[in-house]
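A.B. asks: Just a sequence and a predicted model for now, questions to come.
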Amino acid sequence: MTSTPATSTDSTSTDGTSVAVLVGSLRADSVNRRVAERLRDTAPDGVRLEIVEGLDLLPFYNEDLDVPGRTPEAAVALRERVGAADRVLAVTPEYNGTMPAVLNNALDWLSRPYGAGALVGTPFGVVGVTPTPYGGKWSHDDAARSARVAGAVVVEDVTVSQSSIDVDVLEDIATQERLAGALRTLVGFAGEPTAA
């Protein structure tokens, strides 16, 4: 299975705003993937979400593999897709009190080359749900911190964590409105990029 690199375009001026979505769960029917798909399918006019596939194909980051001309194809495709996007949104559960390894690994690949990675200067937000009383807050905090270190501009107001284990997030109108609001905040962000 190979990934086709995205074409780089200035989508803010011609096609609206493009958002690359990183899903932190590899399970085909995960709730967070379904949240990402719902956001994609109900995005406002002028907003285009692309769920970045192939995170499972990324080897664990190893500088020995990250050599010009020999960087793994999945990593090149990831960098091209994220680099071509106007915004990046992580939609992730929480595993053992932090973000899943697949998301952490993707952020590692996106952080290189240091100071010039695909996330540098890009507005970044993180949302997601986890059926625990904490709702994924630690995972979201860790993902935001890693993205900031990688040079992203973390939009602090883009945050939705499931607050109750009794809520069906896919059917709960209030939760869906909060998720849609978080996406609107990310898309509408016009802050100045800060140095990594």
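C.D. replies: Thanks, I have the structure now. Numbering: from 1, shown residues only.
A.B. asks: Every contact and neighbour count from this point should use C-alpha atoms.
C.D. replies: Noted.
A.B. asks: For the lengthiest helix in the chain, buried residues please.
C.D. replies: In the chain, taking DSSP state H as the definition, the longest helix is helix 173-188. Of the residues in helix 173-188, those buried by neighbour count under the rule 16 or more other CA atoms under 10 Å are 175, 176, 178, 179, 180, 181, 182, 183, 185, 186, 187.
A.B. asks: and it, what does it pack onto?
C.D. replies: Based on contacts counted as 3 or more CA pairs under 8 Å, 6 or more residues apart in numbering; DSSP states H and E, the elements that helix 173-188 packs against are helix 31-41, strand 123-127.
A.B. asks: Could I get the buried residue list for the following helix or strand past the last one?
C.D. replies: Using DSSP states H and E, the helix or strand that follows strand 123-127 in sequence is helix 137-149. Taking 16+ other CA under 10 Å as the neighbour-count basis, helix 137-149 is seen to contain the buried residues 137, 138, 139, 140, 141, 142, 143, 144, 146, 147, 148, 149.
A.B. asks: for comparison:
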Amino acid sequence: MKILGISGSLRRDSHNTRLLRAAADLLPSGSELEVWDGLRDVPPFDEDHESDPAPAVQAFRAKVEEADAVFFVTPEYNAGIPGQLKNAVDWLSRPYPDNALKGKPVAAIGASTGLFGAIWAQDQLRKAVQFAGANVLDVELPVGQAHETLDERGLPIDPEQREALAGVLTGLVALAEGAKVG
């Protein structure tokens, strides 16, 4: 089972990217996480180039199409999804309805240094990818005060939150396995 991991943060020392990378340790047996780090290279969405997008967009779409599922980990900026991540989702949503996200199992969680753990961004991201046709795992996992609640690898220090993260990953794999059968 191949899971494509996407961090919504461009920051080098991002809590979300650390959390994403560390989540690989909690995947069910037989699953692997490939972290995609090309978000910075995706140009602004432009309908004039929808049918002939830049090579970075073509490569991104191919990565999503090849994956069995997609796992997003996002920060929250101004009560929403970071602009570059929303832009990338817009590229994935085209051409509609036959796009890279159609039927793709997806989960979205988030971390922030605030108390609420990017809860609004997670919600917006789930709505955006679901509208594009993804099969979205209906679960949220806010990781608040990430600068204090993540260990040196990026995993939640709290055992219950770590267990919840493992549950999200198990749920995503089960959703993807169901998609393969169906």
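C.D. replies: That came in fine, so what should we check first? A quick note: this is a predicted structure, and the numbers were derived from the prediction, not measured.
A.B. asks: Mind putting the helices and strands packed on helix 173-188 of structure 1 into JSON lines with distance to residue 59 of structure 1 and mean neighbour count?
C.D. replies: Formatted as JSON lines, the entries for these read as follows, by distance: least, CA to CA, whole Å; neighbours: other CA atoms under 10 Å:
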{"stretch": "helix 31-41", "distance to residue 59 of structure 1": "21", "mean neighbour count": "19"}
{"stretch": "strand 123-127", "distance to residue 59 of structure 1": "23", "mean neighbour count": "29"}
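A.B. asks: Just send these back as TSV, with distance to residue 58 of structure 1 too.
C.D. replies: TSV is the format used below for these (distance: least, CA to CA, whole Å):
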stretch	distance to residue 58 of structure 1
helix 31-41	18
strand 123-127	21
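A.B. asks: right, and these - which one's nearest residue 159 of structure 1?
C.D. replies: Closest approach to residue 159 of structure 1 among those is made by strand 123-127 (5.2 Å; CA to CA).
A.B. asks: how big is the offset of that closest one relative to structure 2?
C.D. replies: Mean deviation of strand 123-127 of structure 1 relative to structure 2 after superposition (mean CA distance after the TM-score superposition for structure 1): 0.7 Å.
A.B. asks: Can you check what angle separates that strand from helix 31-41?
C.D. replies: 130 degrees (axes from the mean of the first three to the mean of the last three CA atoms, to 10 degrees).
A.B. asks: can you tell me what part of structure 2 strand 123-127 of structure 1 aligns to?
C.D. replies: Per TM-score structural alignment, the counterpart of strand 123-127 of structure 1 in structure 2 is residues 105-109.
A.B. asks: Give me the contact list for that stretch.
C.D. replies: Contact with stretch 105-109 of structure 2 is made by 68-74, 118-119, 122, 125-126, 129, 134-142, 168, 172, 175-176, 179, as judged by CA atoms under 8 Å, 6 or more residues apart in numbering.
A.B. asks: What subset of those is buried?
C.D. replies: Neighbour counting by 16+ other CA under 10 Å classes 68-74, 118-119, 122, 125-126, 129, 134-137, 139-142, 168, 172, 175-176 among these as buried.
A.B. asks: Quick check: residue 178 of structure 1 touching residue 161?
C.D. replies: No. Counting by CA atoms under 8 Å, residue 178 of structure 1 sits too far from residue 161 to count as a contact (9.6 Å).
A.B. asks: secondary structure element for the residue nearest the centre of structure 1?
C.D. replies: What sits nearest the mean C-alpha location of structure 1, by CA atoms, centre = their mean, is residue 90, with 2.5 Å. Following DSSP H and E, the helix or strand that holds residue 90 of structure 1 is strand 87-91.
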